[in-house]
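# Make a model of this:
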Amino acid sequence: MTVHHRHLRTTMAALAAGLLVLVSGCSEETGAGDAAMGAPASSTASPTPDPLAGAPTVDACYKMTYARSQAATNGSAPVNCYDDHTTITYYVGTFPDDAAASDPVQVRKDCTAHLAEGLGLSKKELRSSVFSWIWFEPTTSQWSAGARWFRCDAKAETGGRLKLLPAGSSPILTDGVPDAYFRCVDNRNDQGRYVTCDQKHDYRWAGYFQARGGASYPSRKAFEKQGKGCYEFTDNGAYWVTWPLEPGWDNGDREMNCYKLTAG
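A predicted model of the protein is given here:
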């Protein structure tokens, strides 16, 4: 699965909002003279912040490009889930009410934990697929108004493009992963191109295991040596193996994926 990283929202907007409240609070002109003259006490109630202000709904579908999916926020209108769409919201979470910025660690944990269920897949089936997740946070104005939600969308990506998702609401799959979303490798001309299995391919995903190693990122030679663990999934046949990149390793990813040679 792809691990996603997003920027930390700058706290300047939140600080500015807080400063505005302080300034407006100090400008209230109340004093003992008002009460002595019999005037009613001034009481301007502040609206209660709504952490879900502007939040999307689970099962909302969207048609967006890969480039648009990389933005921090998304104001696109949802489309009918039986029409063409490239993402579907499967989970909406919230940050603490007093959060001054989005928390990518919480997002990664929650979006990852709910993805398989949102798609209707087992964890192993999810790993065999090109499905992953993206997330969006409130706009600056929504954040200043008290919004603390984040949105997890499922997507299917291959070759730097988003594929159209199956029609219908979440869970969108009920009978495993079809070839149109299954992970394969096209190694013609030694290109090692990752494709879905409905296209010409040489290797098909067969299983995964956890790499050994500490905090330090292993060398390529060490990964290749551990890659022999793929024989377990390929009946001692030829295999293709992938391992985490260093940023993923630093975030705790230890997954090595094995692909079995196939006639395709």
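
# C-alpha from now on. contacts and neighbour counts both.
OK.

# ranges for the strands of the stretch 101-250 of the chain?
Under the criterion DSSP state E, counting those that start in this stretch, strands of the stretch 101-250 of the chain are mapped to 131-136, 149-158, 161-162, 183-186, 193-196, 203-210, 239-242.

# what's in contact with the first one?
Pointing back at strand 131-136 there. 1-2, 4, 69-74, 107, 111-112, 115, 150-157, 181 (C-alpha atoms under 8 Å, 6 or more residues apart in numbering).

# What of the longest one?
Outside strand 149-158, the residues that touch it by C-alpha under 8 Å, 6+ apart are 51-52, 55-56, 86-95, 107, 111, 115, 119, 130-138, 162-165, 181, 194-196.

# Now list the buried members of those.
Those of those that meet the buried threshold are 51-52, 55-56, 86-92, 94-95, 107, 111, 115, 119, 130-138, 162-165, 181, 194-196, by 16 or more other C-alpha atoms under 10 Å.

# Where helices are concerned, which of those residues count?
Within the buried ones among the contacts of strand 149-158, residues falling in helices by DSSP state H are V107, C111, L115, L119.

# which of those lies closest to D250?
V107 (16.7 Å; C-alpha to C-alpha).

# and this one, so I can compare the two:
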Amino acid sequence: MPRILGGIAALLVGVGLVGSGTAVAVDDPAASGAPAVGSCFAVTAGEAADAWLDQAPVDCAAPHTAQVVATGMLPPPLTWDHPQEQLLDVMSEQCWLALFRKVGRNPLLLLRSQYSVIFFGPDPGQQAAGARWFSCHAVVAEDDRLGELPNPLPRLSNRLPDSVAACLTRKAAHTTCADAHAWRSSYVFFARGRTTQRNIRLMADQICPGRVTTPRWSFTWVDVPGPAYVMACYSQTRR
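Modelled structure (predicted):
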């Protein structure tokens, strides 16, 4: 689950390069073509992997799968000709921080949600004209697609709506609870110790039975910086 690892890691280490709220003049060619913060789009899972977004925004009251939470600018000396890995690192870190500002930054509650981020840059024509912006979009990840977002975006809490809350499918794939699922997140906690299979299983057996609502239960875990990891306990559902 790279999106969870990236999100929690970004939150805990407090990354920050250039603030994604960098002010630019309206007629600045570096900002030309950037979508408005708060605008919504009907992005598919396939389009989410594209370098730029070739579609018009939709009304946020209509079905949509992505909402712009910030626009950022490539910090000098980076240009669009730099290695893709460097560009993706900058955009990913700034976009996760923008999502945290929008919905909250509690790492445990983040793991109980399916929130993620995607980001787009200018198209080739806009780049040639000097555009340096990138847009950060909040999304919720389902097992094989992007889910529809509620409007407005709910902040992180223990009572997230199904459209945002984290569940598992019968095949243990992460999805929203609005999608078909077999397990629902009931409890998330920090665990300390080495992340060996034995230690993780012992920790799950110690904590999860008292925190779930069904005799059968499941668990997941992710590494985070430092001598700790995050574990989630899931109750079985019939949906």
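
# okay if I get the ones in helices among the buried ones among the contacts of strand 149-158 of the first structure as a markdown table plus distance to P247 of the first structure?
Shown next, in a markdown table, are those (distance: C-alpha to C-alpha, whole Å):
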| residue | distance to P247 of the first structure |
| --- | --- |
| V107 | 17 |
| C111 | 18 |
| L115 | 21 |
| L119 | 26 |
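
# Now the two most distant members of the residues you listed.
Of all pairs in these, the most separated under C-alpha to C-alpha is V107 and L119 at 17.6 Å.

# thinking again about what came up before, of all the strands of the stretch 101-250 of the first structure, which gets the most neighbours per residue?
strand 183-186 (a mean of 25; mean count of other C-alpha atoms under 10 Å).

# what does it rub up against?
Under the contact criterion C-alpha under 8 Å, 6+ apart, strand 183-186 of the first structure has outside partners 128-130, 192-197, 200-205, 259.

# closest to G25 of the first structure among those residues?
For the contacts of strand 183-186 of the first structure, the nearest to G25 of the first structure is V130 (52.2 Å; C-alpha to C-alpha).

# Map that closest one onto the second structure.
Counting by TM-score structural alignment, V130 of the first structure corresponds to Q114 in the second structure.

# quick one, what contacts its match?
Contacts of Q114 of the second structure (C-alpha under 8 Å, 6+ apart): V140, A141, E142, V164, A165, A166, H174, T175, T176.

# Chain neighbours aside, what residue packs nearest to the corresponding residue of the first structure for the fifth one?
In the first structure, the residue paired with A165 of the second structure is F182, using TM-score structural alignment. Counting by C-alpha to C-alpha, 6 or more residues apart in numbering, the nearest residue to F182 of the first structure once its immediate chain neighbours are dropped is S129, at 4.5 Å.

# From E246 of the first structure, how far out is the one you found?
22 Å (C-alpha to C-alpha, to the nearest Å).

# More neighbours: which of those two?
The neighbour comparison of S129 of the first structure against E246 (other C-alpha atoms under 10 Å) goes to S129, with 24 against 13.

# From A45 of the second structure, how far off is whatever residue of the second structure lines up with K163 of the first structure?
Aligning on TM-score structural alignment places K163 of the first structure opposite G147 in the second structure. Counting by C-alpha to C-alpha, the separation of G147 of the second structure from A45 of the second structure is 9 Å.

# go on, D89 of the second structure?
20 Å.

# Looking at these two now, which is surrounded by more residues?
A45 (14 against 11).

# what do we get in the first structure for the more buried one?
Match for A45 of the second structure (TM-score structural alignment): Y66.

# center of the first structure - which residue?
Centroid check for the first structure by C-alpha atoms, centre = their mean gives I134 as the closest residue, at 3.0 Å.

# how much space is there between the counterpart of F190 of the second structure in the first structure and K221 of the first structure?
Mapped onto the first structure by TM-score structural alignment, F190 of the second structure lines up with F209. Applying C-alpha to C-alpha, the value for F209 of the first structure to K221 of the first structure is 17 Å.

# Please apply the same query to Q106 of the first structure.
Distance from Q106 of the first structure to K221 of the first structure, by C-alpha to C-alpha: 33 Å.

# Please apply the same query to G146 of the first structure.
Taking C-alpha to C-alpha, one finds G146 of the first structure at 50 Å from K221 of the first structure.

# Which one's more surrounded, these two?
G146 (21 against 9).

# What sits closest to the alignment partner in the second structure of the more buried one if chain neighbours are left out?
Under the alignment (TM-score structural alignment), G146 of the first structure pairs with G130 in the second structure. Counting by C-alpha to C-alpha, 6+ apart, G130 of the second structure lies nearest to A30, which is 5.3 Å off, once chain neighbours are set aside.
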